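Colleague: sequence and predicted structure, then a few things I'm wondering about:
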Amino acid sequence: MLRIRPEQMVCLDATVRGAYVSSVVRFLRAQLPRESGGLGERELRAQAERGIDAAARHGITARWDVARFIACQLCLGEHFDTDPAHAWPQAVLARPYLTPSRKMDWIERHYLRPYRGRSPAVP
């Protein structure tokens, strides 16, 4: 029987997360070139890392939903989910009767479509 020690699980989790962050960075560069263009690779990766954690605080954990959340951060500001200037997305994120995907659908339709002219490939 194969046993994976806890420290090995941490390494596996870090590898999977790192690969996901790389795919989100590629997605942002491809779909939001103006918004991501001024950021270096390290800075954009760090923002994606912080975005994953921020999305999780709202119960958003599916890959595509997290990528859209991070795109919102890039377009509206990293703290759009807590910034008083963006009360509407905060209200959407707080609605318990909406699934995380539905929340991001609403926010994407309202905020991200003007930035992107088309639907992107899922990172």
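Modeller: Good, I have the coordinates.

Colleague: going by C-alpha atoms from here, please, whenever you check contacts or count neighbours.
Modeller: Will do.

Colleague: pull out the buried positions in the longest helix along the chain.
Modeller: Assignment by DSSP state H gives helix 6-31 as the longest helix of the chain. Applying a neighbour-count criterion of 16 or more other Cα atoms under 10 Å, one finds 20-25, 27-29, 31 buried in helix 6-31.

Colleague: residue contacts, the most centrally placed residue in the chain?
Modeller: Central residue check for the chain by Cα atoms, centre = their mean: the C-alpha nearest the mean position is that of Ile70, 2.9 Å away. Ile70 sits next to 47-48, 51-52, 55 when contact means Cα atoms under 8 Å, 6 or more residues apart in numbering.

Colleague: for those residues, which two are the farthest from each other?
Modeller: Across these, the longest distance by Cα to Cα is 11.9 Å; it joins Gln47 and Ala55.

Colleague: the two: which is more packed in?
Modeller: Ala55 (21 against 18; other Cα atoms under 10 Å).

Colleague: Trp64 is in contact with the more buried one, correct?
Modeller: No: applying Cα atoms under 8 Å, one finds Ala55 not in contact with Trp64, separated by 11.3 Å.

Colleague: before we move on, the earlier item: list just the nearest of the buried residues of helix 6-31 to Cys75.
Modeller: Leu28 (10.3 Å).

Colleague: that older thread, which strands or helices does the longest helix of the chain pack on?
Modeller: Contacts defined by 3 or more Cα pairs under 8 Å, 6 or more residues apart in numbering; DSSP states H and E place helix 6-31 against helix 33-37, helix 41-57.

Colleague: here's the one I want to compare it with:
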Amino acid sequence: MLKFVKQQMSQLAEAGARDFQATMVRRLSEQLPSIAGMNGAELLGKVKAGIERAAAHQITSEKDVSRFLELAAVLGDQFDVDPKLTWAAELLAKVNSKNATEVMDRLCEEAAAQDSGDGEKSPAQTKATPAADEEFSNRAQVGDPIGRCPRAIARRLYMFSS
């Protein structure tokens, strides 16, 4: 049986978080022209800060955090506390661990309905490509080294390991 010690699990978690951060830096710089001019270190700092802000709102799945970061890039890094965007703060106040995806869906819908005025489309206004949708999971948490095995697969693995 394969066993991991806590140090190995934390190293795997750190590697997973770094991979997610690098992917988000790449995606944001490709998708948003206003971000393309930033240097990598500055954008990485914004991504890390955005991940922490999302976690403070109990938004932790990769897919939801990626949408939170995209909204932060378009609406402003502090969009969740911006007095001009009270609708965002009101929606984020309703987030809990069970409804984070629904709240993020609603947040993206509201952002799409808002007229940004700067000519740049929000992530909700541009139809995401299927590949981008499949890039992140709602089940995997940012920095989780190992996702849960679906029950049917876990049962089969248990049968073969006995």
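Modeller: Perfect, I can see it now. Nothing here was measured: the structure is a model prediction, and the numbers come from that model.

Colleague: quick check: TM-score for this pair?
Modeller: Between these two chains, after superposing, the TM-score reads 0.85 (TM-score structural alignment, normalised by the length of the first structure); 122 aligned residues with a Cα RMSD of 2.1 Å.

Colleague: about what we covered before: and the gap between the residue nearest to the centre of the first structure and Ala94 of the first structure?
Modeller: As for Ile70 of the first structure, its distance to Ala94 of the first structure is 17 Å (criterion: Cα to Cα, to the nearest Å).

Colleague: re the thing from before, next one: the residue nearest to the centre of the first structure from Glu49 of the first structure, what distance?
Modeller: Relative to Glu49 of the first structure, and taking Cα to Cα, Ile70 of the first structure is found at 9 Å.

Colleague: Leu112 of the first structure too?
Modeller: The value you get for Leu112 of the first structure to Glu49 of the first structure, if Cα to Cα is used, is 20 Å.

Colleague: neighbour count: the two, which is higher?
Modeller: Using other Cα under 10 Å as the criterion, Leu112 of the first structure and Glu49 rank with Leu112 on top: 20 against 17.

Colleague: residue contacts, that one?
Modeller: Per Cα under 8 Å, 6+ apart, neighbours of Leu112 of the first structure: 71-72, 75.

Colleague: just to be sure, which of those residues are found in strands?
Modeller: Judged by DSSP state E, strands contain none of the contacts of Leu112 of the first structure.

Colleague: returning to that earlier point: of the helices and strands packed on helix 6-31 of the first structure, flag the one that's most buried.
Modeller: Counting by mean count of other Cα atoms under 10 Å, helix 41-57 has the highest mean neighbour count of these, with a mean of 17.

Colleague: that helix vs the second structure, average offset?
Modeller: Helix 41-57 of the first structure, aligned to the second structure and superposed, deviates on average by 1.0 Å (mean Cα distance after the TM-score superposition for the first structure).

Colleague: relative orientation of that helix and helix 6-31 in degrees?
Modeller: 110 degrees (axes from the mean of the first three to the mean of the last three Cα atoms, to 10 degrees).

Colleague: how far is helix 41-57 of the first structure from where the chain is centred?
Modeller: 7 Å (Cα atoms, centre = their mean, to the nearest Å).

Colleague: matching residues in the second structure for it?
Modeller: Residues 40-56 of the second structure are the counterpart of helix 41-57 of the first structure, counting by TM-score structural alignment.

Colleague: what's in contact with that stretch?
Modeller: 21-22, 24-25, 35, 60, 65, 68-69, 72, 77.

Colleague: can you say which two of those are spatially most distant?
Modeller: Across those (Cα to Cα), the longest gap, 23.1 Å, separates Ile35 and Thr60.

Colleague: would you list the buried residues of helix 6-31 of the first structure in JSON lines and tack on distance to Asp13 of the first structure?
Modeller: Below are the buried residues of helix 6-31 of the first structure laid out as JSON lines (distance: Cα to Cα, whole Å):
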{"residue": "Tyr20", "distance to Asp13 of the first structure": "11"}
{"residue": "Val21", "distance to Asp13 of the first structure": "12"}
{"residue": "Ser22", "distance to Asp13 of the first structure": "14"}
{"residue": "Ser23", "distance to Asp13 of the first structure": "15"}
{"residue": "Val24", "distance to Asp13 of the first structure": "16"}
{"residue": "Val25", "distance to Asp13 of the first structure": "18"}
{"residue": "Phe27", "distance to Asp13 of the first structure": "21"}
{"residue": "Leu28", "distance to Asp13 of the first structure": "22"}
{"residue": "Arg29", "distance to Asp13 of the first structure": "24"}
{"residue": "Gln31", "distance to Asp13 of the first structure": "27"}
